[in-house]
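Chemist: Got a sequence here, can you model it:
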Amino acid sequence: MKAFFALVHRELIEHKGAFLFGPLILVAIILGVTILAFTVGRVDTRITGDMLNVLPLAIPFWGSLFLGVSWGLYLLAVLFFYCADGFAADKRNNAMLFWKSMPVSDFKVLLSKLAAAVTVLPGAVFAVVLLSTVLMLATAQVTMLVSGIPTGFGLAGLWEVFWNVALIELVQLVAGLLWYLPFMALVGAMATVVGRWAIPGSLLLPALASTLEWVTLGGLHPFATRTWDYLTYRAQMPESRLVDSWIAGNPLQVDVSSGLAYAADLASVIDWPQVAIGVVFALVVLYAASEYRRRVNDN
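Modeler: Presented below is the predicted three-dimensional model:
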């Protein structure tokens, strides 16, 4: 078990540039630009008219939530590129013989890479998300004080926004990782075969499967099959119904203490049998990739 944790730790060390240092640099740049915008007067912080009737905490709540969504898109893109690169890295950097000499199976090596993709790597980005949220809320507090509002949002209010947004983003992160696990495993398995061409190869496979169904069973076109409908369904991340209700109502009067409600609602809309099927699929394709890796390198 220690060897497995060491393998997961290795992935963090080798890819900390994309999952830790890169996000920290982005946070520093965004913070610097934000401070510069306020100090040179590019942002009008005066609150007048109808804005005075807005629930004050709704502004940092939606700002923090939007920030989390932006980081989620960054993480999603980086994770798929990691799977395309990390699963083929041993073969590309001539480290294969070293890992083959260790008492660790090829399946365990590949499983450690997938485990890193759903634990420590997104965990590093999530830590940066929390840091960026704190910095944004602190900037908002200082800005409100400079704008002439003596109490700003208040520390208690900012803490309420922070932990609710953090809970929402954490739940969404875990749900997204579980939902897209089979896609990441497929890209990783393809990377053991075709290397960095894993992403286009993984996109080609569903199209070929749908085309094969169209040729054998008929249909209007290759993208009007049950296979394509299922893949389209699996490609869409389930969303909590609360977000739609917040937007449909008055988004500036939203209840900012909605973290637990969001988590419960998202858990109720996720297709958990499909999540279980995705986990089984991920393990199967990883095992097939490990057997290919073992047999090719043994020869």
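Chemist: Please make it C-alpha for all contacts and neighbour counts, starting now.
Modeler: Fine.
Chemist: Mind listing residues that contact stretch 260-275?
Modeler: 164, 167, 168, 171, 178, 179, 238, 239, 240, 241, 242 (C-alpha atoms under 8 Å, 6 or more residues apart in numbering).
Chemist: Can you point out the buried residues in that stretch?
Modeler: Across stretch 260-275, burial judged by 16 or more other C-alpha atoms under 10 Å covers 262, 263, 266, 267, 270, 275.
Chemist: Kindly report the same for stretch 84-100.
Modeler: 84, 85, 86, 87, 88, 89.
Chemist: Of those, which pair is most distant in space?
Modeler: Across the buried residues of stretch 84-100, the longest distance by C-alpha to C-alpha is 9.1 Å; it joins 84 and 89.
Chemist: what about burial for the contacts of stretch 260-275, which qualify?
Modeler: 164, 167, 168, 171, 178, 179, 238, 239, 240.
Chemist: Give me the neighbour count for residue 24.
Modeler: 19 (other C-alpha atoms under 10 Å).
Chemist: Name the nearest residue to it, sequence neighbours excluded.
Modeler: Among residues not flanking residue 24 along the chain, residue 128 sits closest, at 6.6 Å (C-alpha to C-alpha, 6 or more residues apart in numbering).
Chemist: name the helices or strands packed onto the host helix or strand of the one you found?
Modeler: Assigned by DSSP states H and E, residue 128 belongs to helix 120-146. If you count contacts as 3 or more C-alpha pairs under 8 Å, 6 or more residues apart in numbering; DSSP states H and E, helix 120-146 packs onto helix 2-14, helix 22-39, helix 58-86, helix 155-179.
Chemist: Mind giving me the packing neighbours of the second one?
Modeler: Think helix 22-39. With contacts taken as 3+ C-alpha pairs under 8 Å, 6+ apart, helix 22-39 sits against helix 120-146.
Chemist: Repeat that for the third one.
Modeler: Counting by 3+ C-alpha pairs under 8 Å, 6+ apart, the packing neighbours recorded for helix 58-86 are helix 106-118, helix 120-146, helix 155-179, helix 181-194, helix 198-217.
Chemist: Second input sequence below; structure requested for side-by-side comparison:
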Amino acid sequence: MRAFIALVRRELIEHRGAFLWGPLALVGVLFGATLIAFTFGRVDARFSGAMFTVAPLRIFEIGFLGFGAGWALYLIATLFFYCGDAFWADRRNNSMLFWKSMPVSDFRVLMSKLTAATTILPGTVYAIALLSGLLLFGVAFVTMLINGSATWAAFGSIAVIYGQVALAILVAFAVGLLWYLPLMGVIGGLATAMGRWAIPVSLVLPAIVSMFEWVILGGIHPFSTHTWNYISYRASLPFGEGGYLDAWFLGDAPFSALAFATDLINRTDWLQVLIGLAVALLAVYLASEYRRRVIGD
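Modeler: Predicted structure coming up:
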């Protein structure tokens, strides 16, 4: 177990640039731009403070949720390239023979990479998302102090909103990782055999399969097949239209993490999640067998 934890930790060490230093730099740039905007008069602090006086909770909710959505997109994109790189990293940096000499199976090595992609690496991005929310919290309260409208009640209300949105972002991250797990497993499996070529191949392969279905079974065009419809369905998160977020945005009730999580969980096809888990494990197993039998022998 200690060896497996060490392998997972190795992934963070080797990819901390994309999952730690890069996001921190982005937060620093955004925070610096905000400070410059206030310092050089690009934003009127009195006007900003007046806005937070009129609707402090709503502005902070929307702003923090916007940050969460942005970090979710960043995480999805980064994990896509991570799986295309990490699963063949040992082969690329000529350390394959070293890892094959260790008392750790190829399956455990590859599973440590998939585990890192669903735990410690997203956890790092989530921590950065919380930090960006804290900075937004600070900007909101400072402008209220400048405007003279800050109170302890306002501080407490914004703190409650911070907790609600932070919990909602955590649930969205968790469901999203489970939903996209088969994609990560398949890309990782392809990368074990063909390296970074797995990234363009994973983008083109669905279109090729859909085209063959169209040629064999017929249809209007290659992008109107059962294959393409299923891939399109699995490529989008199960938020959908007419859910809690739409109702909350159009209403005036405070944001509820419990209502958001309940709506998201109810909208998620958990049978598809279980099928995706099986597909990811199968892809990693086949990749480990290829790595054991072909690579490094």
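Chemist: Give me the TM-score for these two chains.
Modeler: Here the TM-score for the pair of chains, by TM-score structural alignment, normalised by the length of structure 2, is 0.94; 294 aligned residues with a C-alpha RMSD of 1.8 Å.
Chemist: I'd assumed residue 20 was in contact with the residue nearest to residue 24 of structure 1.
Modeler: Yes: between residue 128 of structure 1 and residue 20 there is a contact under C-alpha atoms under 8 Å: 7.4 Å.
Chemist: Quick check: the residue nearest to residue 24 of structure 1 vs residue 213 of structure 1, distance?
Modeler: Residue 128 of structure 1 is 44 Å from residue 213 of structure 1, where distance means C-alpha to C-alpha, to the nearest Å.
Chemist: can you check residue 19 of structure 1 too?
Modeler: Relative to residue 213 of structure 1, and taking C-alpha to C-alpha, residue 19 of structure 1 is found at 39 Å.
Chemist: ok, back up a step: ok, the buried residues of stretch 260-275 of structure 1 vs residue 208 of structure 1, which is closest?
Modeler: Closest to residue 208 of structure 1 out of those is residue 275 (23.5 Å), distances taken as C-alpha to C-alpha.
Chemist: corresponding residue for residue 281 of structure 1 in structure 2?
Modeler: Mapped onto structure 2 by TM-score structural alignment, residue 281 of structure 1 lines up with residue 279.
Chemist: I'd like the distance from the helix or strand that contains its match to the chain centre, please.
Modeler: Applying DSSP H and E as the criterion places residue 279 of structure 2 in helix 270-293. Distance of helix 270-293 of structure 2 from the chain centroid (C-alpha atoms, centre = their mean, to the nearest Å) equals 20 Å.
Chemist: angle of that helix against helix 106-118?
Modeler: 140 degrees (axes from the mean of the first three to the mean of the last three C-alpha atoms, to 10 degrees).
Chemist: What's the average distance for helix 270-293 of structure 2 when superposed on structure 1?
Modeler: Superposed on structure 1, helix 270-293 of structure 2 shows a mean distance of 0.7 Å to its aligned residues (mean C-alpha distance after the TM-score superposition for structure 1).
Chemist: Please apply the same query to stretch 75-86 of structure 2.
Modeler: Comparison of stretch 75-86 of structure 2 with structure 1 after fitting gives an average deviation of 0.7 Å (mean C-alpha distance after the TM-score superposition for structure 1).
Chemist: What residues of that stretch count as buried?
Modeler: 75, 76, 78, 79, 80, 81, 82, 83, 84, 85, 86.
Chemist: The third one: what's it in contact with?
Modeler: Remark: with contacts taken as C-alpha under 8 Å, 6+ apart, residue 78 of structure 2 is in contact with 18, 19.
Chemist: swap the cut-off to 10 Å and go again
Modeler: By C-alpha atoms under 10 Å, 6 or more residues apart in numbering, residue 78 of structure 2 lies in contact with 18, 19, 72, 84, 117, 121, 122.
Chemist: what's the spacing between it and residue 72 of structure 2?
Modeler: Residue 78 of structure 2 is 10 Å from residue 72 of structure 2, by C-alpha to C-alpha.
Chemist: Can you pull the residues that touch both of those two?
Modeler: Jointly contacting residue 78 of structure 2 and residue 72 under the rule C-alpha under 10 Å, 6+ apart are residue 122.
Chemist: Name the residues contacting each of residue 84 and residue 89 of structure 1.
Modeler: Joint contacts of residue 84 of structure 1 and residue 89 (C-alpha under 10 Å, 6+ apart) are 191, 192, 195, 196.
Chemist: out of everything not next to it in sequence, what's closest to the second one?
Modeler: On the basis of C-alpha to C-alpha, 6+ apart, the spatially nearest residue to residue 192 of structure 1 that is not a chain neighbour turns out to be residue 88, at 5.2 Å.
Chemist: Hmm, residue 174 of structure 2 is touching residue 75, no?
Modeler: No: at 11.7 Å, residue 174 of structure 2 does not count as touching residue 75 under the criterion of C-alpha atoms under 10 Å.
Chemist: and for the two, which residues touch both?
Modeler: residue 122.
Chemist: how about the residue positioned nearest the centre of structure 2, what does it touch?
Modeler: Closest residue to the average C-alpha location of structure 2: residue 75 at 3.3 Å, with C-alpha atoms, centre = their mean. Neighbour list for residue 75 of structure 2: 18, 19, 23, 69, 117, 121, 122, 124, 125, 126, 173, 177 [criterion: C-alpha under 10 Å, 6+ apart].
Chemist: how about those residues in a markdown table, adding neighbour count and distance to residue 144 of structure 2?
Modeler: A markdown table is the format used below for the contacts of residue 75 of structure 2 (neighbours: other C-alpha atoms under 10 Å; distance: C-alpha to C-alpha, whole Å):
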| residue | neighbour count | distance to residue 144 of structure 2 |
| --- | --- | --- |
| 18 | 19 | 35 |
| 19 | 25 | 33 |
| 23 | 22 | 28 |
| 69 | 16 | 26 |
| 117 | 26 | 40 |
| 121 | 24 | 35 |
| 122 | 24 | 33 |
| 124 | 17 | 31 |
| 125 | 22 | 29 |
| 126 | 21 | 27 |
| 173 | 23 | 31 |
| 177 | 23 | 37 |
